[in-house]
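> The amino acid sequence is not available; the structure is as follows:
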């Protein structure tokens, strides 16, 4: 979705190699997601009542929310790229978005959730994950500053592959065929994107 939004908003050209890399990573994600649904989902036994209408409505709601979130995320990548291009320092771009997003997130949290003072361990995790997220956003802004959105979006799929491999490594459960195939497709796609190198486009 970020690549599609960049094609519409920033008029970036999508090459066949970029589309193929994104498609390969996306199919890898589908393999992993299908395996997660098969593992976590259940089936109703014969004769037991099932809330098919409720489940159908929940699925439609989830698809709509996911589609809206994907479009918003794609537009957000375009805004980050435009801001990073306008500034020499990607840190300034990330701080500018943080200054806008933090109060908005705080207002929404206080409006819909009750305020609870976190424990020391939870507060430590929040600070640690916040610092790591900040560095990740800086690297993302720098990547969008140097490369096309399609390539940066494809590299971001490595998060899914690494999380799956980490889960396989720390758990005693044997990895499934779908997980291995999905991780393999994502790694192949990322390696091909890295091997192709930077584009020589004049912007």
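Happy to help now that I have it. As the structure is a computational prediction, the values presented were derived from the model and not from experiment.
> Could you use CA atoms for every contact and neighbour count after this?
Noted.
> Only the buried residues of the helix ranked longest in the chain, if you could.
Assignment by DSSP state H gives helix 52-86 as the longest helix of the chain. Residues 71, 74, 75, 77, 78, 79, 80, 81, 82, 83, 84, 85 are the ones in helix 52-86 that count as buried (16 or more other CA atoms under 10 Å).
> for it, packing partners?
In terms of contacts (3 or more CA pairs under 8 Å, 6 or more residues apart in numbering; DSSP states H and E), helix 52-86 is packed against helix 2-9, helix 90-112, helix 120-146, helix 149-155.
> So what touches the next helix-or-strand element following the shortest one?
Next along the chain after helix 149-155, taking DSSP states H and E as the criterion, comes helix 158-170. Counting by CA atoms under 8 Å, 6 or more residues apart in numbering, helix 158-170 makes contact with 29, 174, 175, 179, 182, 183, 186, 187, 190, all of which sit outside it.
> if you set the cut-off to 10 Å instead, what comes out?
Contacts with helix 158-170, where a contact means CA atoms under 10 Å, 6 or more residues apart in numbering, come from 25, 28-29, 32, 173-176, 179-180, 182-187, 189-190.
> same thing with stretch 35-46?
Contacts for stretch 35-46 (CA under 10 Å, 6+ apart): 29, 30, 32, 33, 34, 50, 51, 176, 177, 178, 179, 182.
> Can you turn the buried part of the residues you listed into a ChimeraX selection?
The buried residues among these can be selected in ChimeraX (16+ other CA under 10 Å) with this line:
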select :29,32,178,179,182
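> Which of the contacts of stretch 35-46 fall in strands?
Nothing among the contacts of stretch 35-46 maps onto strands, per DSSP state E.
> from the contacts of stretch 35-46, which ones fall inside helices?
Those of those lying in helices (DSSP H): 29, 30, 32, 33, 34, 177, 178, 179, 182.
> Now do the fourth one against residue 27, distance only.
According to CA to CA, to the nearest Å, residue 33 stands 10 Å off from residue 27.
> so what's residue 142 up against?
80, 81, 84, 85, 88, 89, 90, 91, 93, 94, 136, 152 are the contacts of residue 142 under CA under 10 Å, 6+ apart.
> Please render those as a markdown table that adds distance to residue 143 to the earlier fields.
Converted to a markdown table, the contacts of residue 142 look like this (distance: CA to CA, whole Å):
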| residue | distance to residue 143 |
| --- | --- |
| 80 | 10 |
| 81 | 9 |
| 84 | 9 |
| 85 | 11 |
| 88 | 13 |
| 89 | 12 |
| 90 | 9 |
| 91 | 12 |
| 93 | 13 |
| 94 | 13 |
| 136 | 10 |
| 152 | 6 |
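> which one of these is nearest residue 119?
residue 136 (25.4 Å; CA to CA).
> roughly how far apart are that closest one and residue 144?
12 Å.
> structure B:
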């Protein structure tokens, strides 16, 4: 060969591997005189640096090994993710039971709202004023969240018909429920509101063509009968004493019951529209924002035209803001649960709110002894129905 090359591998003091490649021509005499001769022929290559001045290129120039940075990054990411964040991610989309879990958490938040409003109610506030403040908080938080994640606030064009329908029907259901709860006793209004899951399952069969199995019908019937067992004794007492209430005389009571049923029917249709809009837009938060966008000005009109405005005190305002934040979280979880899960299964989980409220009443010793047995039977029926729904799971519905 005319030329030969030698590769020298050296280890520096700091344990770095240095690889130096030197090209030599043993047959050329100019290679020995390159350091001393000032100039040679033009066709010869003259080195610019002598041997001891040549820069050494270290291909392993990093001062750490490769395994160490990966271990450090992995440890940092582990410490940065909190258990609350991991649990939220798991509930939102990390499990095949995420739809049912979202519905259960939504029901739990509604129960917490009820307990807080009963415990810390320092000033009576009209219902439409309360609805206006909650819808305002829901609208603001939904708008900020959508802007933060970079989603269009009005959703994609093909989903806007579902969003508008959901906002209108949901607002109609809310306002009819407020009117009915002002005219009916509380237990009757609660029983009528829990007709909502049954109406939602029927509406899903008609509009969304969801298959309604015998087990789904049996679960909803079992849960609703549990509600009747729980509130049955209270209903008989209130119906017997309704003659003393002028608002419930004659046709007024029938109109109030029909209004409550209308609220349940429109609420069931609203659940179907939430599912359709969330699936079309691939973002359940947009359904919450569309509802607040319509319900907020409508509640303001009803607040100033049908009721007298009451200026809340500072403590009352703080409690109303906290309840509005909880209502926002509950609405988002409800929309997510309806997006992921079959409506008949998702709405059946909503009955868990009744069981938790009765357990709270029994735990605090506020339950009346004559209706204790019927309350326990009702809670048992609901627990059996909800447990069977969770046990069957969403995997049985995939075809």
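Yep, it's here. Because the structure is predicted, anything quoted here is derived from the model rather than measured.
> So which of the helices and strands packed on helix 52-86 of structure 1 has the densest surroundings on average?
Neighbour counts (mean count of other CA atoms under 10 Å) averaged over each of those peak at helix 149-155, with a mean of 24.
> circling back: specify which member of the contacts of stretch 35-46 of structure 1 is nearest to residue 14 of structure 1.
residue 29 (20.7 Å).
> Give the aligned equivalent of residue 187 of structure 1 in structure 2.
Matched by TM-score structural alignment, residue 187 of structure 1 corresponds to residue 383 in structure 2.
> Can you give me the neighbour number for that match?
19 (other CA atoms under 10 Å).
> Correct me if wrong: it contacts residue 391.
No: with contacts counted by CA atoms under 10 Å, residue 383 of structure 2 stays clear of residue 391, the gap being 11.7 Å.
> quick one: stretch 21-36 of structure 2 aligns where in structure 1?
Counting by TM-score structural alignment, stretch 21-36 of structure 2 has no counterpart in structure 1.
> ok, now stretch 72-92 of structure 2?
Aligned by TM-score structural alignment, stretch 72-92 of structure 2 falls on no residue of structure 1.
> for stretch 279-298 of structure 2, same thing?
Under TM-score structural alignment, the match for stretch 279-298 of structure 2 is residues 85-104.
> One more: stretch 178-185 of structure 2?
So stretch 178-185 of structure 2 sits over no part of structure 1, by TM-score structural alignment.
> try stretch 147-167 of structure 2
Going by TM-score structural alignment, stretch 147-167 of structure 2 lines up with nothing in structure 1.
> Could you tell me the end-to-end distance of that stretch?
End-to-end distance (CA to CA), stretch 147-167 of structure 2: 20 Å.
> circling back to that earlier point, can you redo the helices and strands packed on helix 52-86 of structure 1 as a markdown table with distance to residue 164 of structure 1?
As requested, the helices and strands packed on helix 52-86 of structure 1 are arranged in a markdown table below (distance: least, CA to CA, whole Å):
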| stretch | distance to residue 164 of structure 1 |
| --- | --- |
| helix 2-9 | 23 |
| helix 90-112 | 28 |
| helix 120-146 | 19 |
| helix 149-155 | 16 |
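> Out of these, which gets nearest to residue 18 of structure 1?
Nearest to residue 18 of structure 1, of the helices and strands packed on helix 52-86 of structure 1 and by CA to CA, is helix 149-155 at 6.3 Å.
> Please tell me how far the aligned partner of residue 316 of structure 2 in structure 1 sits from residue 128 of structure 1.
Structural alignment (TM-score structural alignment) places residue 316 of structure 2 against residue 122 in structure 1. According to CA to CA, residue 122 of structure 1 and residue 128 of structure 1 sit 10 Å apart.
> Next: residue 82 of structure 1.
28 Å.
> again with residue 134 of structure 1
The value you get for residue 134 of structure 1 to residue 128 of structure 1, if CA to CA is used, is 10 Å.
> so what corresponds to residue 71 of structure 1 in structure 2?
That one, residue 71 of structure 1, aligns with residue 265 by TM-score structural alignment.
> In space, what's closest to its match - neighbours in sequence excluded?
residue 199 (5.6 Å; CA to CA, 6 or more residues apart in numbering).
> Can you report how many residues lie near that neighbour?
Counted by other CA under 10 Å, the residues lying close to residue 199 of structure 2 total 21.
> show me the contacts for it.
205, 261, 264, 265, 266, 267, 268, 269, 271, 344, 347.
> Could you do residue 117 of structure 2 as well?
Going by CA under 10 Å, 6+ apart, the list of residues near residue 117 of structure 2 reads 111, 316, 319, 320, 323.
> farthest pair in the residues you listed?
Farthest apart among those - using CA to CA - are 111 and 316, which lie 18.9 Å from each other.
> average distance between stretch 25-34 of structure 1 and structure 2?
Compared with structure 2 after fitting, stretch 25-34 of structure 1 deviates on average by 0.7 Å (mean CA distance after the TM-score superposition for structure 1).
> Show where that stretch falls in structure 2, residue numbers please.
Going by TM-score structural alignment: stretch 25-34 of structure 1 matches residues 223-232.
> chain center to the matching stretch: distance?
29 Å (CA atoms, centre = their mean, to the nearest Å).
> Residues in contact with that stretch: which ones?
Contact with stretch 223-232 of structure 2 is made by 187-188, 190-191, 194-195, 197-198, 218-222, 234-235, 238, 348-352, 354-355, 358, 371-386, as judged by CA under 10 Å, 6+ apart.
> cool, stretch 122-131 of structure 1 as well?
117, 118, 119, 120, 121, 132, 133, 134, 135, 136, 137.
> so which of those comes closest to residue 59 of structure 1?
Of those, the one sitting nearest to residue 59 of structure 1 (CA to CA) turns out to be residue 133, at 29.9 Å.
> just to revisit the earlier point, and the contacts of the match of stretch 279-298 of structure 2?
The contact list for stretch 85-104 of structure 1, computed with CA under 10 Å, 6+ apart, reads 76, 79-84, 105, 108-109, 134-146.
> can you pull the contacts of residue 172 of structure 2?
166, 262, 263, 266, 267, 270, 295, 298.
> Perfect, I'm done here.
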